[in-house]
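Colleague: Based on what follows, work out the 3D shape:
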Amino acid sequence: MKRFTSKVLTVMLFSTSLIGCAQNNETGSTPEHKTNTEPKTITVYRYGVNLTDEEFQKFFVEPVKKKYPHITLQMIVQDKGKNPEDLLAAGTFPDIIFTSNNTFQAFKDLKVVQSLDEMIKKDSTELKKVQPVIMDSFREYGDRGELVALPFSINVAALLYNKDLFNKFGVEYPKDLMTWDETIALARKLMRNEGGVQYAGFDSTGASLIATQLSLPFVDPKTNKSMIDSPEWIKVYKLINEFYRMQGFNDLKQIGREAFITDQTIAMLPLWADNFTGRFETEYKKGTLTLNWDMVALPNFPEALGTGREANVHAMMLSSLSNNKDDALKVMTYMLSDEVQTAIAKSGRFSTLEGTEFEKVFGAELESLKGKHIEAFFKAKPRKIHTPTKYDQTIVRGLTDAAAEELRKTNKDINTLVREYKEKADKAIAEAIEKSK
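Modeller: Got it, this is the predicted structure:
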């Protein structure tokens, strides 16, 4: 009798278990999957952007190890023998590519980029927090609008100025969001030659960066013809020629960043933040920073005031060749956490997330930014990028700046100049297309 009762109970319990499973399936619930905590080494390939070993430890290794103890991160730095083609040939292509959106196309051409839409839900918390202009810009690189990367930090530019030169010549300091006409008028007041030293009011640093403040395309993606002869591009060349033709500009010993920081012969210079914040902090700590400087928001054309340059983002791409895609994606998405984004903001990198809380703590760890007009960084908002092509960075962008340099040296007729450089660009593009067949 006991044996019979035991069998009946066993059958009843088994049946109840089956019913419970069926009910769970009917309600759509799914059994929980255990997280795979098998030790993994995820490789991160730094290509064409700045990321020091200290930053890699602080922003990647330490927070990831705390969040995912089973993941170990290793950085591979682009160098001789470690170019993308070298890593492909050796079968050691990394899991994550840390680069800027300017080089996305190069990795797409190598066919090593994993589309992320298949792996990340579009309504995921991580993506909802990212500034829309960044996500919209990233999708421009997808052949069908797919997401090809996640952002880490965004680069922002400001107009730096030498306070000592303004004080020396009795000229009022620049203001946030000036028009280019206002900037030209201010620069003219600072064109001086005193004590045998030539000073200039402003250096545009070329044509291509000014063009990004209007999101001007380099190449027509439908025809593969350069667009540097458009009315908008001609407007850019006319603008920079206003500065080039100021009396004494071409008597400067040098132009650009070193003329502003070291020679201190240029009064105003637009610069990406990552081109000066790290250097200024290092020199400040050493006591060798002699430049008395501050900054204002970038000037622009009247129709574009309040916007800066196109989004320039340090980003993470997932390799389609990775054997650790799930864990690599965990690392990438964790870089968008409030914890990591707050840390990078305090260190002087710009968060890619929406929210003034990241602006408020920006540069908190940098002594060289104390007392500076940090708000200037956030008044000229990043612009969505133009529709990119594979020939923008490899061919046309360099030619637009070469044209600007020729204009500076020769004062050639601008219409003639852009026609000649368009012909050079179109010829180079046609040759590249033919070579790829």
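
Colleague: From now on I want contacts and neighbour counts done on CA atoms only, so please keep to that.
Modeller: Noted.

Colleague: which residues of the stretch 301-437 of the chain fall in helices?
Modeller: Applying DSSP state H, counting those that start in this stretch to the stretch 301-437 of the chain gives helices spanning 325-334, 338-346, 356-360, 397-410, 414-436.

Colleague: Let me have those in TSV, adding distance to F60 and mean neighbour count as columns.
Modeller: Converted to TSV, those look like this (distance: least, C-alpha to C-alpha, whole Å; neighbours: other C-alpha atoms under 10 Å):
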stretch	distance to F60	mean neighbour count
helix 325-334	8	19
helix 338-346	8	19
helix 356-360	18	15
helix 397-410	32	18
helix 414-436	38	15
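
Colleague: Can I get these in CSV including distance to L291?
Modeller: What follows is these, written out as CSV (distance: least, C-alpha to C-alpha, whole Å):
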stretch, distance to L291
helix 325-334, 38
helix 338-346, 23
helix 356-360, 25
helix 397-410, 27
helix 414-436, 35
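
Colleague: to compare against the first, here's another:
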Amino acid sequence: MSKKKGRYYVALCLLAGTVTALLVSACSSGSQPGAADRTEQKESSTPPAPEPVELFIYGGRYVSEEGFMEAYGKYIQRKYPHIRFTVYGNKNAADIVSSGQPIDIFYADPIAYPRDVGQFGLAYDMSALIKEFKFDQSRLYPGPIQVMQDTFDKGVTGLPLSMRNVVLHYNKDLFDKFGVTPPRDGMTWDEVYELARKMTRTEGGVQYRGMDFSTHVIDYNQLSLGWIDSKTGRASVNNAQWNELIRNFGRFYQIPGNEVGTPQAKEIMDWNRFGVKGITAMEATTFYPATVTKDLFQMDYASLPAFSSKPGTGSQSPATYIGITSSAKHPKEAFRVIEYLLSDEFQTMLSRQGTISSLRNKAVNDVFGADVPELKGKNLKPVIPSQAAAPAPFSKWSGQTQASYWTPLLNVFTGEVDLNTGLRNMEESINKKVDELNAATR
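Modeller: The predicted model follows:
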């Protein structure tokens, strides 16, 4: 190739390259969307904001809208601003259902939840939603979930929102006053009985009591005893196991000075003698934070004493349940709320504030009470469910027959009847109520 032709060829190549570059530049700056166009395109691809949703909440007749919003609602709305709530306050579940009003989310204690959900046909199986949302229910304590499955035989009808645990509360000031070593973790009921005898005394004209109980020691008993046989649907209390249970607690009320049903102690199962008057040394009940007695005395905790037949076993750990009902208008949005309330994030906050988490998560449970100054330095280990008793069998009538056994049982504690007579009376009272309930549903 001649030099002239070579120079001409190079010039053509340079021109072609320049034209190509110009075309590419033109495409990128002219025919392609500019920055404003790209922003508009991106905004048009952003999913639209969710439509506003109103959820109807029922947490029992004493739960107000203000109370719900303070405890739960304001946190939920930070995560889901499109959700607003209407809370049924000062209403019974019966009134809500009979008026045809919906309930999207129902939450209540372990007696009211299955009772009302069952009585008013509100049971709703959340299994499909649990699968759709890939919700890992193994993170939760399994016992309360099993109770709901046994009760309704209808899948997952309730999830634990928070837990309870029966522990031994004691008045540290009284033990210091009388120079008696206070209770410790791992004691038996026999050991605590002797301690109660030591602490029951009269001094300075004041009758001090060694021990009081709440109804929870029976309802959530360590022997996992229910009061209705789930197979027969009849009462199941007149037996050796219930005899052991009631005999254990009844003996404390036979200690001179620690009786009940007297002018000095008319109420049988009474927190006030311990937590308000400060005259009882020990109280076995579900966890109360030390804030409630801070102006009266120093309170601390020990594990619930064990039965010799169930060494190391604590109470059953009942839950505050939460679930969707069959009348829900927005089950998916309701489940989003439940999913958030059972998240590590929200449960950690509850735990720090002194509410027992429903999660079997050590990191969550390790911060229990961290934001409560009055719990600093307290023995909080027994407060978190560890070796809990297995859930007692629960039938569809258990919640509605619970009150039926209390009057005859209290007659045993006051000494009006002997234990064997009391157990027979309990059984008759429960069966009478069962018959009434069965007749009403025919």
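
Colleague: about what we covered before: for I184 of structure 1, which of the helices of the stretch 301-437 of structure 1 is the nearest?
Modeller: Among the helices of the stretch 301-437 of structure 1, helix 397-410 comes nearest to I184 of structure 1, with 16.0 Å by C-alpha to C-alpha.

Colleague: quick one: the helices in the stretch 51-200 of structure 1?
Modeller: Counting by DSSP H, counting those that start in this stretch, the stretch 51-200 of structure 1 has helices at residues 53-55, 62-67, 84-90, 104-109, 125-129, 132-139, 163-168, 180-188.

Colleague: packing partners for the shortest one?
Modeller: I take that to be helix 53-55 of structure 1. Contact partners of helix 53-55 of structure 1 among helices and strands, from 3 or more C-alpha pairs under 8 Å, 6 or more residues apart in numbering; DSSP states H and E: none.

Colleague: Now do it: distance to the chain's middle.
Modeller: Centre-to-centre, helix 53-55 of structure 1 and its host chain are 18 Å apart (C-alpha atoms, centre = their mean, to the nearest Å).

Colleague: ditto for the last one
Modeller: With C-alpha atoms, centre = their mean as the basis, the distance from the averaged C-alpha position of helix 180-188 of structure 1 to the chain average is 28 Å.

Colleague: Where does that helix end up in structure 2?
Modeller: Per TM-score structural alignment, the counterpart of helix 180-188 of structure 1 in structure 2 is residues 189-197.

Colleague: So what would you say the end-to-end distance of stretch 395-413 of structure 2 is?
Modeller: End-to-end distance for stretch 395-413 of structure 2: 26 Å, by C-alpha to C-alpha, to the nearest Å.

Colleague: oh sorry, the question was meant for stretch 21-37 of structure 1
Modeller: For stretch 21-37 of structure 1, the end-to-end distance is 27 Å (C-alpha to C-alpha).

Colleague: Same check on stretch 219-230 of structure 1?
Modeller: Per C-alpha to C-alpha, stretch 219-230 of structure 1 runs 11 Å from first to last residue.

Colleague: With structure 1 overlaid, how far apart is the match of helix 180-188 of structure 1 on average?
Modeller: Stretch 189-197 of structure 2, aligned to structure 1 and superposed, deviates on average by 1.0 Å (mean C-alpha distance after the TM-score superposition for structure 1).

Colleague: which residues sit against that stretch?
Modeller: 183, 209-211, 248, 252, 255, 281-282, 305-308 (C-alpha atoms under 8 Å, 6 or more residues apart in numbering).

Colleague: Any buried residues in it, and which?
Modeller: 189, 192-193, 195-197 (16 or more other C-alpha atoms under 10 Å).

Colleague: quick one: which of the helices of the stretch 301-437 of structure 1 is nearest D143 of structure 1?
Modeller: helix 414-436 (17.9 Å).

Colleague: which residue numbers in structure 2 go with the closest one?
Modeller: Using TM-score structural alignment, helix 414-436 of structure 1 pairs with 419-441 in structure 2.

Colleague: which outside residues touch the matching stretch?
Modeller: By C-alpha under 8 Å, 6+ apart, stretch 419-441 of structure 2 touches 233-239, 242-243, 246-247, 397, 401-402, 404-406, 408-409, 411-412.

Colleague: now do stretch 332-340 of structure 2
Modeller: Residues from elsewhere that reach stretch 332-340 of structure 2 (C-alpha under 8 Å, 6+ apart): 53, 55, 76, 104-105, 129, 135, 322-324, 346.

Colleague: Name the nearest of these relative to L174 of structure 2.
Modeller: Proximity of the contacts of stretch 332-340 of structure 2 to L174 of structure 2 was ranked by C-alpha to C-alpha; the top entry is F346 with 37.6 Å.

Colleague: Please report how far that closest one lies from K79 of structure 2.
Modeller: 11 Å.

Colleague: what lines up against F252 of structure 2 once you look at structure 1?
Modeller: Match for F252 of structure 2 (TM-score structural alignment): F243.

Colleague: okay but that match is in contact with M191, surely?
Modeller: No: F243 of structure 1 is beyond contact range of M191, at 10.0 Å (criterion: C-alpha atoms under 8 Å).

Colleague: Spit out the residues that contact these two alike.
Modeller: Counting by C-alpha under 8 Å, 6+ apart, the contacts common to F243 of structure 1 and M191 are F249.

Colleague: Just give the closest residue to A328 of structure 2, not the sequence neighbours.
Modeller: Closest residue in space to A328 of structure 2, ignoring its immediate chain neighbours: D104 at 4.0 Å, by C-alpha to C-alpha, 6 or more residues apart in numbering.

Colleague: those strands in the stretch 1-150 of structure 2, which residues are they?
Modeller: Using DSSP state E, counting those that start in this stretch, the strands of the stretch 1-150 of structure 2 run over residues 53-58, 83-88, 105-108.

Colleague: now do the stretch 251-400 of structure 1
Modeller: Applying DSSP E, counting those that start in this stretch to the stretch 251-400 of structure 1 gives strands spanning 266-272, 293-296, 307-310, 312-318, 381-383.

Colleague: picking up where we left off before, buried deepest among the strands of the stretch 1-150 of structure 2, which one?
Modeller: Across the strands of the stretch 1-150 of structure 2, averaging neighbours per residue (mean count of other C-alpha atoms under 10 Å) puts strand 105-108 on top, at a mean of 22.

Colleague: Structure 1: matching residues for that one?
Modeller: Strand 105-108 of structure 2 covers residues 96-99 of structure 1 once aligned (TM-score structural alignment).

Colleague: now stretch 343-355 of structure 2
Modeller: Counting by TM-score structural alignment, stretch 343-355 of structure 2 sits on residues 337-349 of structure 1.

Colleague: From F249 of structure 2, how far off is the alignment partner in structure 2 of S153 of structure 1?
Modeller: Using TM-score structural alignment, the partner of S153 of structure 1 in structure 2 is S162. To F249 of structure 2, S162 of structure 2 is 27 Å away according to C-alpha to C-alpha.
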